[in-house]
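In: my questions concern the predicted model and sequence given below.
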Amino acid sequence: MSPNPPNPDALPAGRTIGHSAVSSRTELVRIGQPELVRRAVMERTRSRLLIAAGGFALLFGVVAARLADATLISPAEPKRLAAMVRQNAPPAEHLPGRGAITDRNGELLAVTLPITALYANPSEIREPEDVARRLVRVLPQLDATRVAARLTGERQFAYLARALTPREQQAVNSLGIPGLYFEQAERRIYPQGRAAAHILGGVDVDGNGTAGVERYFDERLRLRRGEDLRLSLDVRVQLALRDAVQYAITDYNGIGGAGILMDVQSGEVVGMISLPDFDLAEPARVDAVAPGADEQGMNPRFNRATVGVYEPGSTFKLLTAAMALDLGTMNVWNGYDASRPIRYGRFTINDYRGKNRWLALPEILAYSSNLASAHMAAAVGPQRHREFMVRMGMGSRLAVELPEVAVPLIPRANAWRDINTLTIGFGHGISVSPLHVITGVAAVVNGGILRQPTLMAQAPGTAAEGTRVISEGTSATMRRLMRLVVTEGSGRSAEVPGYFVGGKTGTAQKIGPNGRYLQNRRITAFVGAFPMQAPRYALYVMVDEPKPNARSHGFATAGWVAAPAAGEIVRRVAPILGMAPETDRAPEIQAGLAIAMQPGRPRGNAPARAGSAPRPAPAAASPTRAAVPPGQAAQRPALLREASIAPQ
C-alpha cells in the first residue's frame, strides 16, 4: 500500500522559515544600540526639515500675498524716494498749499504752487567734486564749490536745489548719479512782484511767514488750507501810488518816500507803499543790504509807512485847529497875533516868510503860521493838549494787521510842559508814523470818528465802529478849512478839477543821531481827503530828503514836492475807484465849501478876544538850540525839538 500524498501547504523537507526545526518558540531580531541612535537622529532631522520648509513656505506666502495686494488687488501709488527726510524716515503725506492772499477784487497777491526739489544722500556719493561738476553743467545756477561741500560728509540728507523745472529735473535724472533724489515741495509765488511787498512781507524756505501779513496771519494761512485771505488793498491803487511817489522821489532826488490811501468810513487801507521797495520774487537780492543801511533809511525792507516815525511838521496844524475848535478856545473868525516871535527863555519861535500881522484861523492854516499855531495850542493848555493827542491815537501803536508798527515818540505825561505844547502845536517835538497821521486826519474829515486802520476787506458801504474824538460841526468846519488850503494856500498843486481835494502840507527837518536837526535834510508831506463835500478817501504822500531842482527855484518844500504827487494820485485813482469828476456842479459844490480868509463874526455872538491867548511863562527846561537854517522849508520852526522826548 503506497504512503499518503504530501500536504501542498507543508514546508519543504529539511527547511524551516522563522521556526526552529527542533522547537516551536519564536525568536526576536536584536538591533544594536548604534543603529537605534542613528535612526533617532534621522527622525529629528526629518522633523526639523519639515518645520523649516513650513516656515519658508509661510514667509514666501506672506511676501507673495503682499506683492499681489500691492500690484493686483490695490496697486500702491508710486513712492517718491526724494520724499525721504533727514533721518531717512518715510515722507509725510503731502498736504494742500498755504492759503492764497488776494486784493479786494480777487487779484492774486500770493499763492503756493507745487515744485520739485533736488536733494542728496551724501553717504551714497562717492566722488563729490565730480558729481558737483556734472550737476553744474545741467544746473548752472548752482555753485560747484558749495555743492561739493554739501555732498561731503556722513550726513543722510542735503538740499541742492529748491525748485526745478521739468526740463531741469529730466536733465538731472539723465545723469544717472546714485544718491540724488527728487522731492515734491511747495514754493510761495508773488505774481504782483513789488506792488505790495511791505504789506505781504514774505516767507522763509520752509513756508513760514517772516514779515507783513504773511507773518501776522501765519497760523491762519497754514492751518485754514484752501481758504484765501482777502485784503483791503486794490493792486491798481498800489501801482498808481508807487508811480506817483517814485516820480517825485526821482524828480527831487530823494532817498525814499511813502504813500497811503484810506477809506475814511471803514478804515480800510486801499493802498500803502514804501519806497525803496523790493521784489518778493527775488528775496536773495533784498537780503544783500549793506551794513548801516537801516540807519541811512536805505534798507528796502524798512517800511516808512508804518515803522518810520517822523516829526509831522505843519500837517499837525490840522489837529491843533480841530482841537481848539472842538474845545471852544477858537472860532473861525478868531485869530492870533503872528507879528512878533515867541520867546521861551533863550529860545525863539518864528514864522518863515510870515505875514507879520494878526491872522484869523483860515489864514493860520492857509499861510501855515507856526506862531499862531503855537498860540492856539497854548490857549488849550498842556494837559488838555496831551489828552487830545492821545485821544487822536498819537500816543500808542495802531491796531493794524501788521507786526511792523511803530510806537510814537511822545513826551510822557509828567514831562509834557508848556514848551512841548508850543512846538507840538505846529508839528515838532513829537514823532509819529505816516499811518498815524492819516488815521487822525481821517477822523477829522469823516464826522469826528476815530477808526483803527485795517488791511482786511470789508463789505461795501461798511462804517466801522470807532470812537468820537471831535463833533460833527467841528469836522464840517475843518473840511472847509482844508479845502481852503488847496484853493488858496500851500496845497494848490494838489488840486484836481471835479474832485475837490482838501488837505495840508508839512515840511520838517530830520533829526540826527545826536538829537539835533540835520541841515538841508527834510521830510515833505501832504495829507488830505477827497471829495471834501462828502469825503470818501484820505490820502498821505511823503518824500524823504528831497533836493531842489531847476523848476523849484531852490525850494524842496511840501508844496513843491508832495502836493503835486498827491494831485497826480487823485487824478489816477479816483476813476479806478469809480469816482467821476463833478465838473457840472463844481460852482455849486465849491460855494458850499468856501470860507473867507477872514470870516466875519456872525451877528448875535459875543465879541471874542481874538489873539488874546496867554503866553506861557518861561521854564527852566533846556530845549535844544533854536536856529533857522538858510533856505529851510516854509513850515520849519525856529524852535527845535527837546532832547528829552522819549517813547511812552
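Out: Now that the structure is in, tell me what you want to look at.

In: CA atoms for contacts and neighbours, from now on please.
Out: OK.

In: mind listing what the spatially most central residue of the chain touches?
Out: With distances taken as C-alpha atoms, centre = their mean, Gly212 lies nearest the centre of the chain, 2.0 Å away. Contacts of Gly212 were listed using C-alpha atoms under 8 Å, 6 or more residues apart in numbering, and they are His198, Ile199, Leu200, Gly201, Gly202, Leu402, Pro403, Glu404.

In: and with 6 Å instead?
Out: Neighbour list for Gly212: Ile199, Leu200, Gly201, Leu402 [criterion: C-alpha atoms under 6 Å, 6 or more residues apart in numbering].

In: here comes the other one, which I'd like you to weigh against the first:
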Amino acid sequence: MTRTPLRPLARILEARARGENPKVIERENIRRRHEEMKDRARARAEGRLLVLSAFFFAAFAVVGFRMGALATSEAQEPLASAPGASIAMQRANIVDREGRILATNLDTYSVYAQPPLMIDPIAAAEKLVAIFPDLDKERLVKDFTGKRKFLWIKKRISPEQKQAVHDIGDPGILFGPREMRLYPNGRLAAHILGGSGFGREGVSAAEVIGVAGVEKQFDDYLRDPANGTKPLQLSLDLTVQAAVEQVLVGGMKIMNAKGASAVLMNAHTGEVIAAASLPSFDPNDRPRPPTSGFDPSDSPLFNRYVQGVYELGSVFKIFTAAQAVDLGLVNADTIIDTSGPMKIGRFPIGEFNGKNYGKISVADVIVHSSNRGTGRLALQIGAERQQQFLDALGMFDPTPFEIVEAKGGVPLKPKKWGELSTVTISYGHGLSTSPMHLAAGYAAIANGGHYVSPTILRRNGPQYGPRVMSESAAKQSLMMLRKVVTDGTASFGDVPGYAVAGKTGTADKPKPRGGYYDDKVIATFASVFPAYDPKYVLIVALDEPSILAYGEKRRTAGWTAVPVAAELIGRIAPLLGLRPRLEPEDRAAITLTSN
C-alpha cells in the first residue's frame, strides 16, 4: 500500500510562495488518513459479522429441522446399541420334511405410553387393567403420573386387544408395528423348535431371536435376510410327530410315569422323523426356567431324549453280543455258561429275580437278558476293546443332533474302567447316555454295521458313516433282537405285519446324592422295524413308570415301555408308508396216500 506523506514538499513550497500556512496541508492529510483507516476497519467488522451471522443461521436451521423431525416421529425406547443400527424383523420359516409350516411370522402390534401426552392417566390405567388383567393398576398410575417419558404396556397384543385399547382414546397411548414368532401347531415338536423371544426392540420394530431348540441352533440362518424366502426344512414328519406325541401322552398316563420320551430315527439317513419329551410346553408361551433347588427334569423345558442322561440298563446287552460276534469270539449259537456264582472282586453278579439260566446260547443270553452271560462275553472282549467299540458308536460324546440342548447331554463314564466296569457296562450299568445316543447305536445294527449321525435336517439318501461292525455281526444281532420280541421279555411288543425287533432295559434310578432308589426305574425299549427290511429305530423311555397287572405292581420295561412302543409302531408304520407283511407260518403236515 502507498502511503501519502503528511507534508508533501511540492505543496509546502507552493503554499509558502502564496503566503499560506503549510500546517493546514498536514492537518488535511492526517484527517484523510484517519478516514481511510476507519473505512478499512468498518469493512473488516462488517465481514466478520456477516460470517458469524451465516454460522448462526446454519446452526439454528439444523436445530430447527431436528426439532421438527422429532416432533413428527414416534417416541422410541432407548436402545443399548450403536447409533443407526437397524432392527432386522424378517425371520425365515421352519417347515417339516413335506413343507408344512412349523414356525412362521405374524404381524402384530405393541402398545406403549408417553405419559406427558396423556389427558386422563388414572382413567387410562383403569381401562388398561380391564383389558389386560395381569397389569398392576397402582404401578400404572404411578408411572403415568410420574416423571417417566416412555414405558411399555404390552409388547405384543391381539387385534381384539388393539381395538379395545384404541377405544380408550387417550393420545398418550400409542401402537407400534412388530413381528412375532408363531407356532401354529402349539405344543407339537416343542422341544425341537425350542422357542424365540425379542432381542433389540424399538416402538416400530423388534428383533426376533431364538432362545432354544433349532430356533437358537440356526439363529444366524433364520435371521439372514437372504434366507427370508428359504425356509429351514427339518427331517420331522408333522403327522408322525403328532401320532407319537398323542400315543406317548396316553402311555405316560396309563403307566403312571413321571415323564416320557421317544425318538423315531431313519436307520440309514440318521434323520429324526419324530422326537418327543414329556411333560411338554407351548413355544408360543414358553415358560420360565425353574428356580434353583428343583430337579431339572421336573421342568417341562427339560429335553429328556438329549439332556436325559441315564443308565439305560439291558438295552446295552446287544452291543456286547454284537462286538463279540464281530471279533469272532462267538456266534449266535455259541453256548455260554450263565450259572452262578459269579463275582468280580468282592461284587457278586446276579440275575433279575435270582434266576439261573444255566448253559444257553448267545442268542438266548439276549432273549433272557442274562447279566452273567453278557458279563462273561464282556470279559472275553476286554476293557480296552469294549471302550473302543462304544466310542465308535458315539457313546462317549454329546450327540451331534442339531439343537442347542444336545450339547448338554454329556455321557457319564467311570473314571477307572476296570474289570468290574467292563462287566456292569456290558449290561447297561456304569455308563449313562441319552435315548438319542441309544438310537444311533441301534441304527448301526439296523443298517448293516455303519454309524449314522442323528440329524434334524432333511437328507436325501443314506448318510453312512464309518463301519463299526461287520454286516454279519449286525444281521446276527438283529436276529437276536427279533427273538427277544417273539420269545423273550418284549413279547408285548410284537406288531402283526411289521416284525418288530428290540430289547428291553430296566435300570434303577440313581439318587441325587448317591445310591439307587428301590422303587424308581427308567424303563426303556429300543426297537427296530420292520426286522425283515430294517428302516427305522424307535426308542421309548419312561421315567418312574408303575402299573398294576395281575395283582402285582410292575415297573419293568416289558410291562411298561414295550406296550407303549407297540402301540406307537402300529399307529405310525402306515403313516411312514410301510405295508404290513405277514410272516410265513410252518406248512401244515401233508401225508401223501395212494388212490
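Out: Everything's here; your move. Predicted model, so just to flag it, every value in this text is computed and none were measured.

In: tell me where the stretch 401-550 of the first structure has helices.
Out: For the stretch 401-550 of the first structure, the helices defined by DSSP state H, counting those that start in this stretch cover 418-424, 434-445, 472-488.

In: start and end residues in the second structure for the strand or helix carrying Ala110 of the first structure, please.
Out: Assessed by DSSP states H and E, Ala110 of the first structure sits inside strand 108-120. Aligned by TM-score structural alignment, strand 108-120 of the first structure falls on residues 101-113 of the second structure.

In: returning to that earlier point: could you check how far the strand holding Ala110 of the first structure is from the centre of its chain?
Out: Its chain's average C-alpha position is 21 Å from that of strand 108-120 of the first structure, according to C-alpha atoms, centre = their mean, to the nearest Å.

In: repeat for stretch 159-172 of the second structure
Out: On the basis of C-alpha atoms, centre = their mean, stretch 159-172 of the second structure sits 36 Å off its chain's mean C-alpha point.

In: wait, what's in contact with Val485 of the first structure?
Out: Ala366, Gly491.

In: how about 7 Å then?
Out: Val485 of the first structure makes contact with Leu365, Ala366, Gly491, Gly502, Gly503, Lys504, according to C-alpha atoms under 7 Å, 6 or more residues apart in numbering.

In: just the buried ones from the residues you listed?
Out: The neighbour count (16 or more other C-alpha atoms under 10 Å) marks Leu365, Ala366, Gly491, Gly502, Gly503, Lys504 as buried among the contacts of Val485 of the first structure.

In: between the residues you listed, which is nearest Gln296 of the first structure?
Out: Ranked by distance to Gln296 of the first structure (C-alpha to C-alpha), those are led by Lys504 at 27.4 Å.

In: just to revisit the earlier point, any chance of the contacts of Val485 of the first structure in JSON lines, plus distance to Arg188 of the first structure?
Out: Output for these, formatted as JSON lines (distance: C-alpha to C-alpha, whole Å):
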{"residue": "Leu365", "distance to Arg188 of the first structure": "48"}
{"residue": "Ala366", "distance to Arg188 of the first structure": "49"}
{"residue": "Gly491", "distance to Arg188 of the first structure": "43"}
{"residue": "Gly502", "distance to Arg188 of the first structure": "41"}
{"residue": "Gly503", "distance to Arg188 of the first structure": "40"}
{"residue": "Lys504", "distance to Arg188 of the first structure": "41"}
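
In: and those, which is closest to Leu223 of the first structure?
Out: Once C-alpha to C-alpha is applied, the member of these that ends up nearest Leu223 of the first structure is Gly503, at 43.7 Å.

In: the closest residue to the closest one other than its chain neighbours: what's it in contact with?
Out: Distances taken as C-alpha to C-alpha, 6 or more residues apart in numbering place Gly528 nearest to Gly503 of the first structure, at 3.6 Å, with adjacent residues excluded. If you count contacts by C-alpha under 7 Å, 6+ apart, Gly528 of the first structure has them with Gly502, Gly503, Lys504, Ala538, Leu539, Tyr540.

In: try it again at 6 Å.
Out: Going by C-alpha under 6 Å, 6+ apart, Gly528 of the first structure touches Gly502, Gly503, Ala538, Leu539.

In: so which of the buried ones among the contacts of Val485 of the first structure are in strands?
Out: Gly502, Gly503, Lys504 (DSSP state E).

In: quick one: the last one from Ala574 of the first structure, how far?
Out: For Lys504 of the first structure, the distance to Ala574 of the first structure under the criterion C-alpha to C-alpha, to the nearest Å works out to 19 Å.

In: the first one too?
Out: Distance of Gly502 of the first structure to Ala574 of the first structure, given as C-alpha to C-alpha: 14 Å.

In: off-centre distance for stretch 390-406 of the first structure?
Out: 15 Å.

In: pull out the buried positions in it.
Out: By 16+ other C-alpha under 10 Å, the buried positions in stretch 390-406 of the first structure come out as 391-396, 398, 400-406.

In: with stretch 382-389 of the second structure instead?
Out: Ala383, Gln386, Gln387, Phe389.

In: could you look up the SS state of the second one?
Out: So that's Gln386 of the second structure. helix (DSSP: H, G, I helix; E, B strand; the rest coil).
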